[in-house]
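Asks: Sequence below, structure please.
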Amino acid sequence: MKATETKLSGCFILEPNVFGDHRGYFFESFNKQSFEAATGAEVNFVQDNQSFSSKGVLRGLHAQKGEFAQAKLVRVLQGAVLDVAVDARPNSQTFGQHVAVELSAENKKQLFVPRGFLHGFIVLTDTAEFFYKCDNYYHKDAEWGVKYNDEQLNIEWQMPSELFKLSEKDEILPSFAEAVNHI
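Replies: Next comes the predicted model:
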C-alpha cells in the first residue's frame, strides 16, 4: 500500500497494491498492520457504512464531536465521487483548510479522514456506491456539520451547483464560523 499524507496533518490518500490478470484483480483493501505502519495512526474500526447515490448527490459536510468523534477510511466500490475532508481541529495549523480527492472504483484510492475533520462527497458519475469504516459508533446527539458552500472553506465541487441534490438537513447546516463555535 502506498500512503501519501495530504497537506492536512494525519489525512492520507491510500493506494492499494492491485494484482490483476486476465481473470480480474485482487487487492487488500485494509490491513491494520500495513495501515498503521504507513500512516502512523492507530485505529480500531468498529462500524462499516455503505451508501448508494445518483449523480449530483452531495452528502456533507458532516462530523461527530467530543467523545463520539470518528476517524473514517472511505472508498468507492462503484462509480466516482469527489471526496472532501476539512480540518476542523481548532489547534491545528491547517484549521479550516480542506483537501479534495477523486475516489473511484477504477482508481481504488481511499482517503483516511482523522477525528476532528468534517467530511463530505459529491457523486460525479451516474451512480456511486460509497463505503467507509469508522473507528467510533454513530451518535445522533453528537452530529454536527457545515454548509457545503461555505464561503470561508471555498470548496470547488467540480460540478455546477444547479445539479446538486442535497438532503433537507444538509441544506440548512450553518457556516463554518458558526459551527466551530459550538464544537
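
Asks: use CA for all of it now, contacts and neighbours both
Replies: OK.

Asks: Report the contact partners of the nearest residue to Val46 once chain neighbours are set aside.
Replies: Spatial nearest neighbour of Val46, excluding adjacent residues (CA to CA, 6 or more residues apart in numbering): Asp135 at 5.3 Å. Counting by CA atoms under 8 Å, 6 or more residues apart in numbering, Asp135 makes contact with 43-47, 70-72.

Asks: Let's see this one next, to set against the first:
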Amino acid sequence: MKFIDTEIPEVKIIEPSVFGDDRGFFMETFRENLFERHCNSRPFVQDNHSKSRQGILRGLHYQIKNPQGKLVRVVSGEVFDVAVDLRRNSKTFGQWVGVVLSSENKRQLWVPEGFAHGFYVTSESAEFVYKCTDYYSPEHDRSLLWNDPTLNILWPLVDGKAPELSVKDENAASLQEADTFA
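Replies: As a prediction, this is how the structure comes out:
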C-alpha cells in the first residue's frame, strides 16, 4: 500500500498493492497500522455505500459538529472526487484537491475532518464506498456550493452539461457564507 501526498498535505491518495492473475485479483483496502502512520489514529465507526448515474454530483458535504474523516473509494465505475479545506486557520483554507477514483485504478482518498467532500460521476454509473470517523449527524450536516467561483473547482463535466444535484446541494452555501472550522 502506497500513501501519496497531495497539494494539501493532510489529504492522501492511497494506492493498494494489487495481486492478480487469470482468476481475478486480491488487494488490501485498509490496514490500520499503515493508515495510522500516514493519516489518522481515529477509529472508523460507520461505512456507507452509494450508487449514482453519470452526471450526478454529490456534495460538497461536511458536518460542522461531529466532523467526519472519510476514506473513500469506487468499487464500480469512475468519479472525480474533491476535498475542500474548510479549516480557517489552515494555510490551505479554501483550497481543493481533485482526484479520479475508479474501479480500474483502485485508488482511495483520505479526506480528513475539517474538509468538505464531494464527487461527480463520469462513467455510466458508479458505486462509491467510504468509511467515516464519526456518525452521520443530520442536524450538523452542511453543503458547500459545488461551483463557487471562489473555489474554482475544475469539474470534468460530461459534455459540459450542468450536473444533477439534490435540493440540498442546489441551495448550498458559498465559501464566504459557509460555516467553517476554527
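
Asks: still on that earlier bit, show me what the residue nearest to Val46 of the first structure lines up with in the second structure.
Replies: Applying TM-score structural alignment, one finds that Asp135 of the first structure aligns to Thr133 in the second structure.

Asks: give the contact list for Thr94 of the first structure.
Replies: Applying CA under 8 Å, 6+ apart, we find Thr94 of the first structure in contact with 7-9, 87.

Asks: Tell me how far Ala100 of the first structure lies from Phe68 of the first structure.
Replies: Computed as CA to CA, to the nearest Å, the Ala100 of the first structure to Phe68 of the first structure distance reads 24 Å.

Asks: just the strands in the second structure please.
Replies: Secondary structure of the second structure (DSSP state E): strands located at 2-5, 12-15, 18-21, 24-27, 46-53, 57-63, 70-76, 78-85, 96-102, 108-111, 115-121, 125-132, 141-143.

Asks: Count the residues that sit near the aligned partner of Pro112 of the second structure in the first structure.
Replies: Alignment note (TM-score structural alignment): Pro112 of the second structure maps to Pro114 of the first structure. When neighbours are defined as other CA atoms under 10 Å, Pro114 of the first structure has 26 of them.

Asks: what do you get for the one 3 residues further on?
Replies: Using other CA under 10 Å, the number of residues around Phe117 of the first structure comes to 26.

Asks: ok, it - contacts?
Replies: Taking CA under 8 Å, 6+ apart as the criterion, Phe117 of the first structure is in contact with 63, 85-89.

Asks: Most neighbours among those residues, please name it.
Replies: Highest neighbour count within the contacts of Phe117 of the first structure, by other CA under 10 Å: Val86, with 27 neighbours.

Asks: How about the aligned partner of it in the second structure, nearest residue that isn't a chain neighbour?
Replies: Counting by TM-score structural alignment, Val86 of the first structure corresponds to Val84 in the second structure. Nearest residue to Val84 of the second structure in three dimensions, chain neighbours excluded: Trp96, at 4.3 Å (CA to CA, 6+ apart).

Asks: Repeat that for Leu8 of the first structure.
Replies: Leu8 of the first structure sits nearest to Thr94 (CA to CA, 6+ apart), 6.1 Å away.

Asks: just Tyr132 of the first structure next, same as before
Replies: Residue nearest to Tyr132 of the first structure in three dimensions, not counting chain neighbours: Val74, with 4.2 Å by CA to CA, 6+ apart.

Asks: Same check on Asn147 of the second structure?
Replies: Nearest non-adjacent residue to Asn147 of the second structure, counting by CA to CA, 6+ apart: Ile153, 6.8 Å away.
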